[in-house]
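*Asks:* fold the stuff below for me.
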Amino acid sequence: MRTMVGVNGCTGVIAANNNDFGRGADWLSKRGAMALAKHLQAYWHRHGYPAARFWPEPIDERFSKIGTYEIYTIACNLINGLPPSYR
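*Replies:* All right, here's what the predicted structure looks like:
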């Protein structure tokens, strides 16, 4: 269950009864990777870089190296750690 919270005109989400953004969060699942990508993209957009993009991608080697669990990684368009529009 999630609760919407507004503070000083900002709206955020507080996770209740789950661990989406806290210690022990599962960032390797599809749901967790999507949440992390949105979180990272929002961070860069807040800091004035609207060209920064993040998205989850499945890791292809999952069966031969780690078993049958589907795991994801975060891909981005950052160049040397900075968004493409950085001057």
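*Asks:* from here on, just use CA atoms for contacts and neighbour counts.
*Replies:* Fine.
*Asks:* what's the separation between residue 40 and residue 62?
*Replies:* As for residue 40, its distance to residue 62 is 24 Å (criterion: C-alpha to C-alpha, to the nearest Å).
*Asks:* okay, these two: which has more neighbours?
*Replies:* Taking residue 40 and residue 62 together and counting by other C-alpha atoms under 10 Å, residue 40 has the greater number of neighbours (18 against 14).
*Asks:* now the other sequence, so there's something to compare against:
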Amino acid sequence: MASGGFGMVDEHLRGKRILVVDDERELADMVAAILHGAGFACVDVVHAGAEALAAIDSRAASPERAYQLLVLDVMMPGMDGFDLLARVRERPA
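*Replies:* You can find the predicted model right below:
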């Protein structure tokens, strides 16, 4: 990912839109801050699977706004990261 060491994002990655999904708010915010500090322009955070699906759906109609990377917590209550990923994969591309 990084060409110049930690904190430097290659130019072709700078415009990527990332959604961080984690029920632990402090951890999610820390991951988002690190990604934003590394040069990613759009890093959003949600704290539950249902919130993630709503966020993904809200951007899906507009390819230039759609998320291109999801960072998922595997062990969330309710819908865990594996269930969330399965539901995302069921959606049209």
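*Asks:* could I get the TM-score for this pair?
*Replies:* For this chain pair, the superposition-based TM-score is 0.27 by TM-score structural alignment, normalised by the length of structure 1; 38 aligned residues with a C-alpha RMSD of 3.8 Å.
*Asks:* would you say residue 44 of structure 2 is within a helix?
*Replies:* No. Counting by DSSP: H, G, I helix; E, B strand; the rest coil, residue 44 of structure 2 falls outside a helix, being strand.
*Asks:* what element comes up after the helix ranked longest in structure 1 heading to the C-terminus?
*Replies:* With DSSP state H applied, the helix covering the greatest number of residues in structure 1 is identified as helix 30-46. Following helix 30-46 of structure 1 in sequence order, the next helix or strand is strand 54-58 (DSSP states H and E).
*Asks:* contact partners of that following strand?
*Replies:* If you take C-alpha atoms under 8 Å, 6 or more residues apart in numbering as the criterion, strand 54-58 of structure 1 is touched by 30, 33-34, 37-38, 40-41, 70-77.
*Asks:* filter these down to the buried ones, ChimeraX style.
*Replies:* Selection of the buried residues among the contacts of strand 54-58 of structure 1 in ChimeraX, burial being defined by 16 or more other C-alpha atoms under 10 Å:
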select :30,33,34,37,40,41,71,72,73,74,76
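*Asks:* residue 11 of structure 1: which of the contacts of strand 54-58 of structure 1 is nearest?
*Replies:* When these are compared for distance to residue 11 of structure 1 (C-alpha to C-alpha), residue 38 wins out at 14.9 Å.
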